[in-house]
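S.K.: please find the sequence and the predicted model below.
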Amino acid sequence: MIYTPMNKIFSFILLLCFSLILSSCGQEEEQQRKMSEEPTPRVITMQPYGPPVKGNPAPDFTLVDIEGRTWTLSELKGQVVFLNFWATWCPPCISEMPSMQNLYDTLPKDQFKMLAILYSDEAGNAKDFVKKLDITLPILVDEGNQVGMNYGLTGVPETFILDKEGIIREAVKGPAEWDSAESIHMLRGYIDQ
């Protein structure tokens, strides 16, 4: 075979291509080896909170009220607990608040705790509101709305009644007349258990 400049160029290109193919095969094998040695990334899936179910324990929380006191739900075991989620911009919440105050004044404080949890609202609004209506029940502030999300709120007002063991016994969506004979009878039933 006679080597011409064209043959030399062709041979050089062929040799170069062959070298590249061989070197890339080695790199691919090296990448596969490294990948098999590296740990596989873990995927963590978060389970969203669903609404609490009657008969199950209530989600625990710690919140601060508008007076600066800290409340932890689990520390209230042994008492019936009334949790009401509300907001100052919510007319039904405002309309049920006087009946809640009457209920709060009626039932024994050593066996019954009422906590009104301000949801999706500003603490300053609640302070003005309680002064106007002379509300004395504890108003807790759900900063970031996490507690409300844990309780699966679909709106406000929503109320949960917990027995002395912290089990959800009643869940009420919307406003109610909390100082009615039926409501007082129902709550006294849980207190007397």
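M.R.: Arrived safely.

S.K.: from here on, just use CA atoms for contacts and neighbour counts.
M.R.: Will do.

S.K.: looking at this protein, which helix is longest?
M.R.: helix 5-37 (DSSP state H).

S.K.: ok, second structure coming up, stack it against the first:
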Amino acid sequence: MKKKKRLVMRSVILAIMLAAIVYTLYANFTKETRGKIAVGDKAPDFILSDMNGDQHKLSDYKGKGVFLNFWGTWCKPCEKEMPYMNNQFEVYKNQGVEILAINVAEPEFAINKFVQKHRLTFPILKDTNKDILNLYNVTPLPTTMLINSEGTITAIETGELSEAKIRGMMESIKP
């Protein structure tokens, strides 16, 4: 009786492990096509709070160009491009171009320390549960998406951006 119980238990554990392996393989092989955001798509709408508790709804920016940046404080390329983004934000903010920088699931203390260190003046939005990161299917960080005044994604860039590249991107979505 004891041997039979042990056999059943081992079979159940083996079945669970096989199911997990099959699911992992399926998820990895289909992630490229599943929910992928592409240039030409309408940018999915979202609402996130900034560091002051103010809410930002993407669709409220219709009529403006949006430089949508996903980042983390631990990400060295993100840290390097932030001052360039801030410089260009100061140039383009009165020309109908906005920056929305979405921090991915980090504590407010870490974000605030980073913002103060780099004296950032554009809105920093908090994606505390990675909902927007997943909605936009973003990997890796940093990833920047340009959204034109009609709400259409016109470019997707991954990796660190130079100041000249950011300037050109801002210019391209200026209404």
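M.R.: Now that the structure is in, tell me what you want to look at. The structure presented is a predicted model; accordingly, all values stated were derived computationally and were not measured.

S.K.: against the second structure, where does the helix or strand following the longest helix of the first structure fall?
M.R.: Later in the chain than helix 5-37 of the first structure, the nearest helix or strand by DSSP states H and E is strand 62-65. Per TM-score structural alignment, the counterpart of strand 62-65 of the first structure in the second structure is residues 47-50.

S.K.: could you grab the helix/strand/coil label for Asn145 of the first structure?
M.R.: Using DSSP: H, G, I helix; E, B strand; the rest coil as the criterion, the local structure at Asn145 of the first structure reads helix.

S.K.: mind checking how far stretch 13-27 of the first structure is from the chain centre?
M.R.: Put simply, stretch 13-27 of the first structure sits 58 Å off its chain's centre (C-alpha atoms, centre = their mean, to the nearest Å).

S.K.: which residue lines up with Tyr151 of the first structure in the second structure?
M.R.: In the second structure, Tyr151 of the first structure lands on Tyr136 (TM-score structural alignment).

S.K.: do Ile184 of the first structure as well
M.R.: Match for Ile184 of the first structure (TM-score structural alignment): Arg167.

S.K.: also Ser120 of the first structure?
M.R.: By TM-score structural alignment, Ser120 of the first structure lines up with Ala105.

S.K.: that match: neighbouring residues, count only.
M.R.: Look at Ala105 of the second structure: counted by other C-alpha atoms under 10 Å, it has 16 neighbours.

S.K.: picking up where we left off before, which bit of the second structure covers the longest helix of the first structure?
M.R.: Going by TM-score structural alignment, helix 5-37 of the first structure sits over no part of the second structure.
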